[in-house]
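Chemist: Model the following, please.
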Amino acid sequence: MDFFTAPPPRVQEQEKERENPPWTGPPNDILGGIVPIERMLFRSETLAIVLANAVAFPAGVTIRLQMAARRVEGVNEDTWWDRHDLMFGHHRHRFRAEDSLPDEVVRFGVRFPDGSKATTVDGRTDSGEWPPPCPEGPILKRSRGGSASGDDRSVSSSWSLWLWPLPPPEPFEFAVEWPLYDVPLTFTELDGAAITAAAERAQPYWP
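Modeler: As a prediction, the model looks like this:
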């Protein structure tokens, strides 16, 4: 007779599927409509920032960015690896209302024709409540995921930003600024009509 025996299987109640509110990020059960953009937002000797495309859903849109940096003569090891990590998005910052933004923080934002705007440095945080209370829009936040690779000479990364709600079907502005890399506040016009049309093409994976 065995002394040690396996316990009987645990019977667990099936948990109800928790649906994330649309302002928290893109849905995971819908095929979004793709809008190719392929716009160079900024380029210098050391950095390139490209707005690659947008993936539109009924409630919002994912904006996909590509960034690449290279090490040039005169940049020492410590400086390079600090900048390398920033491309991965490894540095987290906490801001107070009276603080100025550190130069190493990359800033993205949108501005609509009515003057409303949203940025990735608004400082909005999750409340911890569930379901979370609906915030006042618009919201622009970095989505989880993305990818990056690099070495001691160059680094590239892909970032995704979630914009909620869906922008109006008219031109609006996308903004970028990154003082550490000498990126001035730069606005690029995007076609809101193309994004809303793409959202109409979105389709659920299952009926």
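
Chemist: okay, CA-based contacts and neighbour counts for the rest of this
Modeler: OK.

Chemist: Which helix runs longest in this structure?
Modeler: When the chain is parsed with DSSP state H, its longest helix is helix 77-88.

Chemist: Contacts for that helix, please.
Modeler: With contact meaning C-alpha atoms under 8 Å, 6 or more residues apart in numbering, helix 77-88 is reached by 67, 69, 71, 91, 104, 147-148, 150, 152, 155-157.

Chemist: Give the full set of residues in contact with S158.
Modeler: Contacts of S158 (C-alpha under 8 Å, 6+ apart): 64-67, 146-148.

Chemist: sorry, that was for I49
Modeler: 40-43, 65-68.

Chemist: Kindly report the same for N76.
Modeler: Applying C-alpha under 8 Å, 6+ apart to N76 gives no contacts.

Chemist: who's in contact with R18?
Modeler: R18 makes no contacts at all, as judged by C-alpha under 8 Å, 6+ apart.

Chemist: Could you double-check that I37 sits in contact with V55?
Modeler: No: between I37 and V55 there is no contact under C-alpha atoms under 8 Å: 10.5 Å.

Chemist: Have a look at the two and say which one is more surrounded.
Modeler: More neighbours surround V55 than the other of I37 and V55, with 22 against 15 (other C-alpha atoms under 10 Å).

Chemist: May I have the secondary structure class of the closest residue in space to the more buried one that isn't next to it in sequence?
Modeler: Nearest in space to V55, with sequence neighbours left out and distances taken as C-alpha to C-alpha, 6 or more residues apart in numbering, is I34 at 4.5 Å. Reduced to three states with DSSP: H, G, I helix; E, B strand; the rest coil, the structure at I34 is strand.

Chemist: quick one more, to check against the first:
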Amino acid sequence: MSFFTALTDRDEPDHEETRVPAWIQPSPDEIPVAVPLVRELASAPGAALFLQRADVYSDGIVFVLRLDVRFSSALSPEQRDQLRGLTGFGHQPADIGQELRVGFAFADDSRVDSLGDPEANWDREPEGASLTMLGGGGGGDDHRWTAELQAWLWPLPPAGPADLHFVYGRAGIREGSVEIDLGALVAAAEGVARVRLPDTPSA
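Modeler: Alright, predicted model coming up:
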């Protein structure tokens, strides 16, 4: 005999799903098309920033960047301490102005920048494009560290060339830009698959 009183239908907790707005993050109900875009964006003593790939959704694109860090003995103690702060085990105070910042200048002369608080637009759809840093993960050891960083661009941009701008002060990466042809990425959205699960489990 159970100690706990049985729940009635009325007692069942409500698990209504909270939908995150499309401009905040990509849909969890889509399988994106991965398009490789491997190129080095910039480097600094002990660090290099790469553009790795684009994960294309029906209404936007996640740009995946990779930061590689090497704690070389050729670096000064100050440089090593600064880079170790990137791993989360350092003691540097947070400074949003020194974090990774990316932006786009599109063929139609519109622009978008990742700086800003996406939560501020939770209840209000942006008038133009939105670029949100999704975070990522990292790992390594005493000699090296690698991190994946993601930026969600919503909605799908205009096809054609665009300039990707970047700067990462904490990693010593100075401001720079590269040109990307968005035409192939926009076209790849046709291949996105939907996640369709049955409402009830099979008997």
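
Chemist: of the contacts of S158 of structure 1, closest to T188 of structure 1?
Modeler: Nearest to T188 of structure 1 among those: L65, at 13.3 Å, using C-alpha to C-alpha.

Chemist: I'd like to know which elements whichever strand or helix holds that closest one is packed against.
Modeler: Using DSSP states H and E, the element containing L65 of structure 1 is strand 61-70. Applying 3 or more C-alpha pairs under 8 Å, 6 or more residues apart in numbering; DSSP states H and E, we find strand 61-70 of structure 1 packed against strand 47-56, strand 154-164.

Chemist: so which of those comes closest to Q12 of structure 1?
Modeler: Q12 of structure 1 sits nearest to strand 154-164 of all these, at 34.9 Å, using C-alpha to C-alpha.

Chemist: equivalent range in structure 2 for the closest one?
Modeler: Counting by TM-score structural alignment, strand 154-164 of structure 1 pairs with residues 144-154 of structure 2.

Chemist: where along structure 1 do the helices fall?
Modeler: Applying DSSP H to structure 1 gives helices spanning 77-88, 192-201.

Chemist: Could you pull up the residues touching V102 of structure 2?
Modeler: Per C-alpha under 8 Å, 6+ apart, neighbours of V102 of structure 2: 113-115, 151, 164-167.

Chemist: Tell me the spacing between it and A34 of structure 2.
Modeler: 20 Å (C-alpha to C-alpha, to the nearest Å).

Chemist: residues of the match of strand 154-164 of structure 1 that come out buried?
Modeler: Neighbour-count burial for stretch 144-154 of structure 2 flags 145-154 (criterion: 16 or more other C-alpha atoms under 10 Å).

Chemist: after superposition, how close is it to structure 1?
Modeler: Stretch 144-154 of structure 2 differs from its equivalent in structure 1 by a mean of 0.9 Å after superposition (mean C-alpha distance after the TM-score superposition for structure 1).

Chemist: Run the chain-centre distance for stretch 64-82 of structure 1.
Modeler: Centre-to-centre, stretch 64-82 of structure 1 and its host chain are 21 Å apart (C-alpha atoms, centre = their mean, to the nearest Å).

Chemist: Report the buried residues of stretch 104-113 of structure 2.
Modeler: The neighbour-count criterion (16+ other C-alpha under 10 Å) identifies 104-107, 111-113 as the buried residues of stretch 104-113 of structure 2.
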